[in-house]
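Trainee: I would like the atomic coordinates for the input below:
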Amino acid sequence: MSWAAARRGQYIFGIFLVFSIPIGIAAFFLWYTPPTCFDGKINQGEVAIDRGGPCELLADSQTADATVLFARPFEVVPGVWSALAHVDNPNFEAAAYKVPYAFKLVDEDGILVAERQGTMTITPNGVTPVFEGGIRSGERRVAQAFFELLEDPVWLARKSAANHVTVRERELLTDGTVRLTATIENLTLNDITKLVVVVSLFDLEDNALAASKTVIERLAARGKEQVIFTWPRPFPREVGRFEIQPIVIPEKR
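Mentor: Predicted coordinates:
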């Protein structure tokens, strides 16, 4: 090959590169689809298809089942009952939202007296209390309560936000009607809306004795609000301890 022919070859090859590289780059971006958590593939460090790794949805192998620690009915006045359950989530950084549940209240013969359904948020790494009030039983007396999750929780990668709120100035008065007061304080720079606060009271043998719930519609940033719980009748046993638990919506990791 002559020197001139070699130069022409180099020239043609250079022109080819000038046009082919931009075309190749354009084609790459035109046809390339970046991995997502909804593409039905394990392609970005997931543990299972679209679960784990950078995805919010967690794989079954990453979580353990939530367990119901107990469910108890409480007679408020004749014919009206409330019910409390404690659900334990052993997963350190996993939460589930809008999990459907059912309380079933039965008489001493195991016959269903009343049922109440709802949905709950299961917060990470600990116990989430569930309370339902105003359950009417008619003339039948409730002997036992059962609580069940109606669907398996869909676990999302979340961390607890319980430290965003604190409970102060707790006071329990048991002379005549029972009254419990506390101050709920928002430690963050953001407002918290529709904050559910559940109180669980236990006797000296640590059996659930009573419960109640309130909702703070808006707790201002760095703000405080007093909550008041009352019961119309004295408790049948002495209060040994009580827990006041604000249910703060978990954060993304």
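
Trainee: contacts, neighbours, all on C-alpha from now
Mentor: OK.

Trainee: What's the local residue count around I122?
Mentor: Neighbourhood size, I122 [other C-alpha atoms under 10 Å]: 26.

Trainee: To clarify, my last question referred to S212.
Mentor: 21.

Trainee: same check, this time on the one 4 residues further on
Mentor: Taking other C-alpha under 10 Å as the criterion, the count of residues near I216 is 16.

Trainee: quick one: it from A182, how far?
Mentor: I216 sits 13 Å away from A182, going by C-alpha to C-alpha, to the nearest Å.

Trainee: got it, and G24?
Mentor: For G24, the distance to A182 - C-alpha to C-alpha - is 67 Å.

Trainee: So the two - more neighbours on which side?
Mentor: Ranked by neighbour count (other C-alpha under 10 Å), G24 and A182 place A182 first, with 17 against 11.

Trainee: wait, isn't that one in contact with E171?
Mentor: Yes: the criterion here is C-alpha atoms under 8 Å, and A182 meets it with E171 at 6.4 Å.

Trainee: Just the buried residues of the helix or strand hosting A95, please?
Mentor: Assessed by DSSP states H and E, A95 sits inside strand 94-106. For strand 94-106, the neighbour count (16 or more other C-alpha atoms under 10 Å) marks A94, A95, A96, Y97, V99, P100, Y101, A102, F103, K104, L105, V106 as buried.

Trainee: what does the helix or strand just after that strand rub up against?
Mentor: Tracing the chain C-terminally past strand 94-106 and defining elements by DSSP H and E, one meets strand 112-122 next. For strand 112-122, the external contacting residues (C-alpha atoms under 8 Å, 6 or more residues apart in numbering) are 87, 89, 95-107, 128, 130, 132, 135-137, 140-142, 249.

Trainee: Following up with a second sequence; could you model it the same way so I can compare the two?
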Amino acid sequence: MASWARQRRFAYGLIVIGAVALAAGIPIFKAMYKPPSCFDGVKDGDETGVDCGGSCRRLCPGAFMAPIVPWTRMSETAPGLYNVAAYIINPNTGVEAQGVPYKMILYDAKGIPVAEADGSVTLPPGRNTLAFQAAVNAGKNPPIMAMFQFTAAPEWFAAPDALSALSVTDKRYSDSQSGSSLSVFLKNNGPEPMRGITVYAVLYDKDGNVADFSKTILDYIPAGGSVTAPFTWPESHAGRVVSIEVLPVAQ
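Mentor: Reported below is the predicted structural model:
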């Protein structure tokens, strides 16, 4: 009988100890437990890599194609001052990279660098864009070539096309001896206003070569509304322009 009583007291003791341990352990567990996230530096949850893939917006290496830069050009706007642009193709649909750093270098006829410009560019999903630098000062050594390079690898994130509701309705180009100008007419076909739109324009000759380029910024496009993006160049293109490409980007 005494043995049975001791066993019962022992069992009760274990129950009490277990209850106390559980009561103390739950808050400690809650305090120490960190649910899987896309920013914890650990491959967890449904991630296919460390903090990438799965439900994370950031894509893992190998899940995207690298951007393509088919050309870099410069255009003199005043003595010693040049606008410089690199055309960038983002072959990834539904994927963007924001604030990708780059460097542009201008070289003279001897291959000596005469000017550099650093900047960053957003690569919108499924769209082409320009990395653009205005009024790069090359001094007294006229450059003959421009080079472009990314200074860090783009970080890609899943993203919708913010300008899917924006359309170009008309383009009107004029050329004269004193200069040239372009008016691009855009319409916001969506139910929400658009803000902070950068619009690039690229002029091409009959052979598909770049004749010139420029950019303008639109602060606001109302829902269902239309706006005009103006562009001007200080010199005539002498009838060389036969086609125009418009590249809008949401900033």
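
Trainee: Let me see the TM-score of these two.
Mentor: The TM-score (TM-score structural alignment, normalised by the length of the second structure) is 0.83; 242 aligned residues with a C-alpha RMSD of 2.9 Å.

Trainee: okay, how far is it across stretch 137-144 of the first structure, tip to tip?
Mentor: End to end - C-alpha to C-alpha - stretch 137-144 of the first structure spans 12 Å.

Trainee: Same question for stretch 187-206 of the second structure.
Mentor: 28 Å.

Trainee: Same check on stretch 73-81 of the first structure?
Mentor: OK, stretch 73-81 of the first structure end separation, C-alpha to C-alpha: 7 Å.

Trainee: Just confirm S20 of the first structure is within a helix.
Mentor: Yes: assigned with DSSP: H, G, I helix; E, B strand; the rest coil, S20 of the first structure falls within a helix.

Trainee: Excluding chain neighbours, give the residue nearest to the residue most central in space within the second structure in space.
Mentor: The second structure has T122 as the residue nearest its centroid, 2.1 Å off, counting by C-alpha atoms, centre = their mean. If the residues on either side of it in the chain are set aside, T122 of the second structure comes closest to Q98, at 4.3 Å by C-alpha to C-alpha, 6 or more residues apart in numbering.

Trainee: again, but for V113 of the first structure
Mentor: V106 (5.0 Å).

Trainee: other SSEs contacting the strand holding A95 of the first structure?
Mentor: strand 112-122, strand 144-149, strand 156-159 (3 or more C-alpha pairs under 8 Å, 6 or more residues apart in numbering; DSSP states H and E).

Trainee: And the helices in the second structure?
Mentor: Applying DSSP state H to the second structure gives helices spanning 2-32.

Trainee: Please determine how far V18 of the first structure is located from E205 of the first structure.
Mentor: For V18 of the first structure, the distance to E205 of the first structure - C-alpha to C-alpha - is 83 Å.

Trainee: err, V196 of the first structure, not the other one
Mentor: V196 of the first structure is 27 Å from E205 of the first structure, by C-alpha to C-alpha.

Trainee: And for F92 of the first structure?
Mentor: When F92 of the first structure is compared with E205 of the first structure (using C-alpha to C-alpha), they lie 29 Å apart.

Trainee: higher neighbour count, these two?
Mentor: Shown here are F92 of the first structure and E205; by other C-alpha under 10 Å, F92 has more neighbours (16 against 11).

Trainee: The more buried one touches P124, doesn't it?
Mentor: Yes: with contact defined as C-alpha under 8 Å, F92 of the first structure reaches P124; the gap is 5.7 Å.

Trainee: Now the common contact residues for the two.
Mentor: By C-alpha under 8 Å, 6+ apart, the residues touching both F92 of the first structure and P124 are K159.

Trainee: Alignment lookup: E185 of the first structure to the second structure.
Mentor: Alignment note (TM-score structural alignment): E185 of the first structure maps to K187 of the second structure.

Trainee: and the gap between the equivalent of D60 of the first structure over in the second structure and P160 of the second structure?
Mentor: Matched by TM-score structural alignment, D60 of the first structure corresponds to P61 in the second structure. Distance, P61 of the second structure to P160 of the second structure, by C-alpha to C-alpha: 20 Å.

Trainee: Likewise for P67 of the second structure?
Mentor: Taking C-alpha to C-alpha, one finds P67 of the second structure at 18 Å from P160 of the second structure.

Trainee: swap in L166 of the second structure?
Mentor: Distance, L166 of the second structure to P160 of the second structure, by C-alpha to C-alpha: 13 Å.

Trainee: Looking at the two, which has the bigger crowd around it?
Mentor: L166 (17 against 14).

Trainee: any idea what the more buried one aligns with in the first structure?
Mentor: Using TM-score structural alignment as the criterion, the counterpart of L166 of the second structure in the first structure is V165.

Trainee: And for W233 of the second structure?
Mentor: Match for W233 of the second structure (TM-score structural alignment): W231.

Trainee: pretty sure that match is touching G176, no?
Mentor: No: contact criterion C-alpha under 8 Å: W231 of the first structure and G176 do not qualify, at 9.7 Å.

Trainee: now the strands: where do they sit in the stretch 51-200 of the first structure?
Mentor: 67-77, 80-89, 94-106, 112-122, 126-136, 144-149, 156-159, 165-173, 178-186, 192-203 (DSSP state E, counting those that start in this stretch).
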